[in-house]
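# My questions are about this predicted structure, shown below with the sequence.
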Amino acid sequence: MKKIGFIGVGNMGSAIIRGLAVRDDIEIHGTDLNTEMIATLEEECGLKGQPDAKALAEACDFIVLAVKPQHAESVMGGIAPVLTGDKCLVSICAGLTVETLKGWSGKAPVIRIMPNTPAMVGEGVFAICLDDADLTEDMKAFIPDAFDGLGLVKIMAEKQFDAFTAVIGSGPAYVFYFMEALMEAGVNLGLTRQESTEMVEALFSGSAKLAKESDYHVSQLREMVSSPAGTTIRALLHMDRMATRGNIVDAVTESYERSIELGKK
């Protein structure tokens, strides 16, 4: 049985813990200043609480660093002495490169993971970097398999992580931004806020399901709704005049460039 420990059980850490808890081949440990959340996860998921990060690192095979990036270096300073080569450090901290983490981890190999927030409902997208040459085949097999039950897993080179961050890591915010705009449009046109909210939520979940399950490309699915001289094509042409598509691409590029900047700090 593999022992995997979480340093930090905030929103993302606890979401991953809950997803892994369904497996009977994993023993989950955790530590956090929020002792109430530890107690909750102990009751809900069978989590084994640890008094501190060093005790957790000593007890576990895989140590998941799930703290805010600005706190990571100090946490690593406390656990590096017990990170032997047979343990694996798994980081979900945004912006911290494998090279940086390796410098802090001592002898332990490093796996870097970039999640997105739909992981909180079991529908996440995870980029997993297995670039570290010190990783064993067992380590490289276990982590992708463990996270597979939490959503879509993609093995990616670290050089692709800034693009992943810009499109997928930040992506939920773009989706919620557009959802919010449609909800406000509905209210402006006379729908109640509850009606507009419920219907827009259903619109997005249904459209995403259609895009995923259909054999048609999203461009073809868009064309199916765009009848000649109809309401939809008129709205889409307005978006084209406003360069909406180009502005979205530019916005994602801004996110990409910011991700690169953060990685250099």
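On my side now, so go ahead. Quick caveat: nothing in here was measured; it's all calculated off a predicted structure.
# Only C-alpha atoms from now on, for both contacts and neighbour counts.
Noted.
# Residue 211 and residue 64, how far apart?
33 Å (C-alpha to C-alpha, to the nearest Å).
# Comparing those two, which shows the higher neighbour count?
residue 64 (26 against 15; other C-alpha atoms under 10 Å).
# list the contacts for that one?
By C-alpha atoms under 8 Å, 6 or more residues apart in numbering, the residues touching residue 64 are 4-7, 89-92.
# In strands, which of those appear?
4-7, 89-91 (DSSP state E).
# As CSV, the residues you listed with neighbour count and distance to residue 217 would be great.
Output for those, formatted as CSV (neighbours: other C-alpha atoms under 10 Å; distance: C-alpha to C-alpha, whole Å):
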residue, neighbour count, distance to residue 217
4, 24, 40
5, 30, 41
6, 30, 40
7, 25, 41
89, 25, 39
90, 25, 36
91, 25, 35
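# Show me the helices in the stretch 101-250 of the chain, by range?
137-147, 161-164, 171-188, 193-213, 218-225, 231-241, 244-263 (DSSP state H, counting those that start in this stretch).
# Next up, a structure to set beside the first:
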Amino acid sequence: MQSIGIIGVGEIGRAMVEGLRDGGGASPEVFLSPRGARTAAELSERFEGVHVCADNQGVLDRSEVVIIAVRRQDHHEALAGLTVDDDRTVVNLMAGVATDDLRRTLATGAPIVRAIPLPAVRERRSVTVTCPSHPVVDALFEELGGALPVPDEDAFNVFSALTGTLTAHYAYLATLTSWATGHGIASDAADRYVRGLFQNVGRSLSDGTRPLHRLAADHETPKGNNERIRTTWFDPANAATLKKALDGLLGDLKQDGAPAPRGR
């Protein structure tokens, strides 16, 4: 692959560029759309071989693989009237925009692959779900931490819904620090401790030999502190509420024209 284009240079677009250019070795030329002008200009200044095009058609004309990362509610306006040659490969990062919808908008016979890269692609340690499997696209994301192809959009939407839990996790950590400060702990000390506590949890996740339920069991003692919080706070009713929220998000992702999720 000699060239990659990105239309819609937000946080994920930035992370992909950084992952590609900071990884060492040869990397493809990158062409950025003027959407997200400040980010695009900054990336072009930082990295050799990263260019900002005058418009979205310029990105398409110069790129073998084109990544579309505009906001879901803006995609008809941003992509209308563009010409996408059939020898291009289109990668759709827009949550809730099905392949058939995007193909109608672009009026192209080019391969279209959906993907869910996360910000950790900048460090080349994020597994990216793709649909359907495509050798060029999967190879691209393997370079950025790994590819996880799924066979159809029903499965893809389940993974897309899972990404909607990220900020809830951060809010959970913020609630822990808030609780501690409410009991007289300095906010910076509480923040530092909670970050360190869960960074260690994150490192344990790299142990792929133990399933998640086994990790949970290995980190608690019968009738100990962890078991007490898990069973009194994260009880069956709490778990059912979480699953209900995920079911609602999944239903929206499956519906054409459903309200756009606020983000991943």
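Arrived safely. A quick note: this is a predicted structure, and the numbers were derived from the prediction, not measured.
# picking up where we left off before, and the furthest pair within the ones in strands among the contacts of residue 64 of structure 1?
4 and 91 (12.4 Å; C-alpha to C-alpha).
# Tell me how far residue 126 of structure 2 lies from residue 177 of structure 2.
Remark: distance between residue 126 of structure 2 and residue 177 of structure 2 (C-alpha to C-alpha) = 27 Å.
# go on, residue 154 of structure 2?
Applying C-alpha to C-alpha to residue 154 of structure 2 and residue 177 of structure 2 gives a distance of 37 Å.
# again, but for residue 240 of structure 2
Distance, residue 240 of structure 2 to residue 177 of structure 2, by C-alpha to C-alpha: 25 Å.
# which of the two has more neighbours?
residue 177 (23 against 12).
# What is the aligned counterpart of the more buried one in structure 1?
Aligned by TM-score structural alignment, residue 177 of structure 2 pairs with residue 183 of structure 1.
# Could you do residue 228 of structure 2 as well?
Applying TM-score structural alignment, one finds that residue 228 of structure 2 aligns to residue 234 in structure 1.
# For the residue positioned nearest the centre of structure 2, give me its contacts.
Among the residues of structure 2, residue 118 comes closest to the average C-alpha position under C-alpha atoms, centre = their mean, at 2.9 Å. Going by C-alpha under 8 Å, 6+ apart, residue 118 of structure 2 touches 12, 126-128.
# now do residue 37 of structure 2
Residue 37 of structure 2 neighbours (C-alpha under 8 Å, 6+ apart): residue 9.
# Give me the distance between the equivalent of it over in structure 1 and residue 250 of structure 1.
Under the alignment (TM-score structural alignment), residue 37 of structure 2 maps onto residue 35 of structure 1. From residue 35 of structure 1 across to residue 250 of structure 1, the span is 42 Å (C-alpha to C-alpha).
# Report the contact partners of the closest residue to residue 50 of structure 1 other than its chain neighbours.
Residue nearest to residue 50 of structure 1 in three dimensions, not counting chain neighbours: residue 31, with 5.2 Å by C-alpha to C-alpha, 6 or more residues apart in numbering. Residues near residue 31 of structure 1 by C-alpha under 8 Å, 6+ apart: 5-9, 38, 49-53, 56.
# try 10 Å this time
5-9, 37-38, 47-56 (C-alpha atoms under 10 Å, 6 or more residues apart in numbering).
# For residue 217 of structure 2, the count of nearby residues, please.
Neighbour number of residue 217 of structure 2 under other C-alpha under 10 Å is 12.
# Matching it against structure 1, which residue comes up?
By TM-score structural alignment, residue 217 of structure 2 lines up with residue 223.
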